[in-house]
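# Sequence and computational prediction follow.
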Amino acid sequence: MTTPSAFIFPGQGSQKVGMLADAYAAFTAVRDTFEEASTALGYDLWDLVQNGEQEALNMTATTQPVLLTSSVALWRAWLEQGGAQPAVMAGHSLGEFSALVCAQSLGFADAVQLVRQRGEFMQTAVPVGEGAMAAIIGLDDAAIVATCAEVVASGAGEVAAVNFNSPGQVVIAGHTAAVDAAIAALKEAGAKRAMPLPVSAPFHTSLMKPAGERLAQAMAGLSIAAPTIPVIHNVHAEAEQDPERIRELLVQQIYSPVQWTACVASIVSRGITEMVECGPGKVLSGLNRRIDKSLNSHSLEDPEALQATKLALTGQK
């Protein structure tokens, strides 16, 4: 018997030069997936991951296909090694696309090209320097939402809570001046920390609506199927089966807050406590600990971690 699990897929911020080298050496599925992505993109993605500059890897239009490919590669390695299908999936922002590929809702070659475009659309929606993001630690969600509304009302520009990552950890984004004003106001309101993030665009805000319109056009002819495994969506923390509804949610997601805390709560409500982070890094595992201490987090990042996860889910810890 295998314990029911949820597979969760990371978004931007989990990438680093040299990642997945051991998995690439060990698993045919990882090598084949990167080769497939390179063919779709027209450049050697694996060479970039291993030998490129971190700055190049952090460019949004590069980061998105890199992380999607990494997650799909580890998912395929998991299946190649006889890993069991999870009961449910979810992904943080970009990770939602990874989840939908692994649930057979989106084709991989289509998705890797689509997320490269998504990255370009997001990066160019707001001129560099005019948008910003910041992490707010140690203040409740309602206080952050209210403070952002006050800053907007003051005429400083647009700013809103955009990533509800865990209780006490929320990301805000908007016009640079408005984010700066919100940081000052939130510190005054009692935030333990309020830190600007090293990104150049205000993701998941209303300022991303032009990117959403372009993404809708890019997805117009894209084939989407009903997922074979339920995927919890960022916009409303629910699973959907209707392909056209999934198409709408992927567009809305680009300018809507990421409801990650609610997504994890939705998974927990299904009686699941085993969470497998299917991608590089352990960002989501860290958030899990803050959201619900009953959750057990697992990784597939390297061969040893994958084997340990298999054993844990079959009760052979």
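Received the coordinates, thanks. Fair warning: this is a prediction, and the values are worked out from it, not measured in the lab.
# Please count neighbours and contacts with C-alpha atoms only from this point.
Noted.
# helices or strands up against the helix of greatest length in the chain?
Secondary structure of the chain per DSSP state H: the longest helix is helix 60-80. Packing partners of helix 60-80 (3 or more CA pairs under 8 Å, 6 or more residues apart in numbering; DSSP states H and E): helix 28-41, helix 54-57, helix 95-102, helix 108-124.
# just those: most buried one?
Most buried of these, by mean neighbour count (mean count of other CA atoms under 10 Å): helix 95-102, with a mean of 28.
# In terms of secondary structure, what does it contact?
Secondary-structure packing of helix 95-102 (3+ CA pairs under 8 Å, 6+ apart): strand 5-9, helix 60-80, strand 88-91, helix 108-124, strand 231-232.
# next up, a second structure to put side by side with the first:
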Amino acid sequence: MVKAVKIFRSLGAYIIPININIPSHCLLMKPIAYKFKIFLDKIIINKPKIKFINNIDCKYVNSVKKIKKSLVKQLYSTINWVECIKFIEKQNILNIIEFTPKNVLKKISQKITSNLNINSIYNVKTFLIIFKKYKI
């Protein structure tokens, strides 16, 4: 991986290496994405009260159908996280809530900008703190 990072950086790519143990956001996940779609089809999701940004094309998504579709698609598609963070900043959004076991997006985002307040929910305790803080 180190050699690949050097090559892509020499070509002008912006790279933030992350240690993961699954082939996230690539075509190897497409079979799992189909199973995830079936799972999501059984779940009732209400129309969001807060802004939901699709991290593939960095646009707002407000219909439940489109949210479910984007959640499935992100499993096997490239994530444009740098562009998403820039989009969020342009929208004057100051607070982000991520649901993750290890603050992954917070760490990556802080390498891109220091203008955002990113809160991570990784257990019930942090969920309750954020829930109370933002009156969700």
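On my side now, so go ahead. Note that the structure is predicted; figures quoted are calculated from it, not measured.
# Fetch the TM-score of the aligned pair.
For this chain pair, the superposition-based TM-score is 0.66 by TM-score structural alignment, normalised by the length of the second structure; 124 aligned residues with a CA RMSD of 3.7 Å.
# Could you dump the helices and strands packed on helix 60-80 of the first structure into a markdown table with distance to residue 219 of the first structure added?
As requested, these are arranged in a markdown table below (distance: least, CA to CA, whole Å):
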| stretch | distance to residue 219 of the first structure |
| --- | --- |
| helix 28-41 | 16 |
| helix 54-57 | 25 |
| helix 95-102 | 12 |
| helix 108-124 | 8 |
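# In the longest helix of the first structure, which residues are buried?
By 16 or more other CA atoms under 10 Å, the buried positions in helix 60-80 of the first structure come out as 60-78.
# residues in the second structure aligned with it?
Mapped onto the second structure using TM-score structural alignment, helix 60-80 of the first structure covers no residues at all.
# That helix to helix 108-124, inter-axis angle?
Angle of helix 60-80 of the first structure versus helix 108-124, following axes from the mean of the first three to the mean of the last three CA atoms, to 10 degrees, is 150 degrees.
# quick revisit: what would the helices and strands packed on helix 95-102 of the first structure look like in JSON lines with distance to residue 182 of the first structure?
Below are those laid out as JSON lines (distance: least, CA to CA, whole Å):
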{"stretch": "strand 5-9", "distance to residue 182 of the first structure": "30"}
{"stretch": "helix 60-80", "distance to residue 182 of the first structure": "25"}
{"stretch": "strand 88-91", "distance to residue 182 of the first structure": "28"}
{"stretch": "helix 108-124", "distance to residue 182 of the first structure": "22"}
{"stretch": "strand 231-232", "distance to residue 182 of the first structure": "30"}
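# Of all those, which one is nearest residue 102 of the first structure?
Of all these, it is helix 60-80 that lies closest to residue 102 of the first structure, at 6.4 Å by CA to CA.
# how much does that closest one deviate in direction from helix 28-41?
Using the same axes, to 10 degrees: helix 60-80 of the first structure against helix 28-41 is 150 degrees.
# Assumed residue 36 of the second structure was part of a helix.
Yes - counting by DSSP: H, G, I helix; E, B strand; the rest coil, residue 36 of the second structure falls inside a helix.
# Tally up the residues packed near it, please.
Neighbour count of residue 36 of the second structure, defined by other CA atoms under 10 Å: 16.
# That one contacts residue 72, doesn't it?
Yes - at 6.5 Å, residue 36 of the second structure counts as touching residue 72 under the criterion of CA atoms under 8 Å.
# so what's in contact with those two at the same time?
Counting by CA atoms under 8 Å, 6 or more residues apart in numbering, residue 36 of the second structure and residue 72 have no common neighbour.
# Let's verify the corresponding residue of the first structure for residue 58 of the second structure: helix, strand, or coil?
Correspondence of residue 58 of the second structure to the first structure, assessed by TM-score structural alignment: residue 237. Local secondary structure at residue 237 of the first structure is given as coil here, using three-state DSSP.
# Leaving out the residues flanking it, which one is nearest to residue 237 of the first structure?
Excluding the flanking residues, the one nearest residue 237 of the first structure by CA to CA, 6 or more residues apart in numbering is residue 263, at 4.6 Å.
# measure the one you found to residue 170 of the first structure for me?
Distance, residue 263 of the first structure to residue 170 of the first structure, using CA to CA, to the nearest Å: 14 Å.
# same thing with residue 281 of the first structure?
On the measure of CA to CA, residue 281 of the first structure and residue 170 of the first structure end up 20 Å apart.
# same thing with residue 206 of the first structure?
Distance from residue 206 of the first structure to residue 170 of the first structure, by CA to CA: 17 Å.
# Show me which of those two is the more surrounded one.
residue 170 (24 against 21).
# what sits against the match of residue 58 of the second structure?
Going by CA under 8 Å, 6+ apart, residue 237 of the first structure touches 259, 260, 262, 263, 266.
# again, but for residue 118 of the second structure
Shown in contact with residue 118 of the second structure (CA under 8 Å, 6+ apart): 95, 96, 97, 98, 106.
# Just the buried ones from the residues you listed?
Neighbour-count burial (16+ other CA under 10 Å) applied to the contacts of residue 118 of the second structure gives residue 106.
# Would you reformat the contacts of residue 118 of the second structure as CSV and include secondary structure?
Shown next, in CSV, are these (three-state DSSP):
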residue, secondary structure
95, strand
96, strand
97, strand
98, strand
106, helix
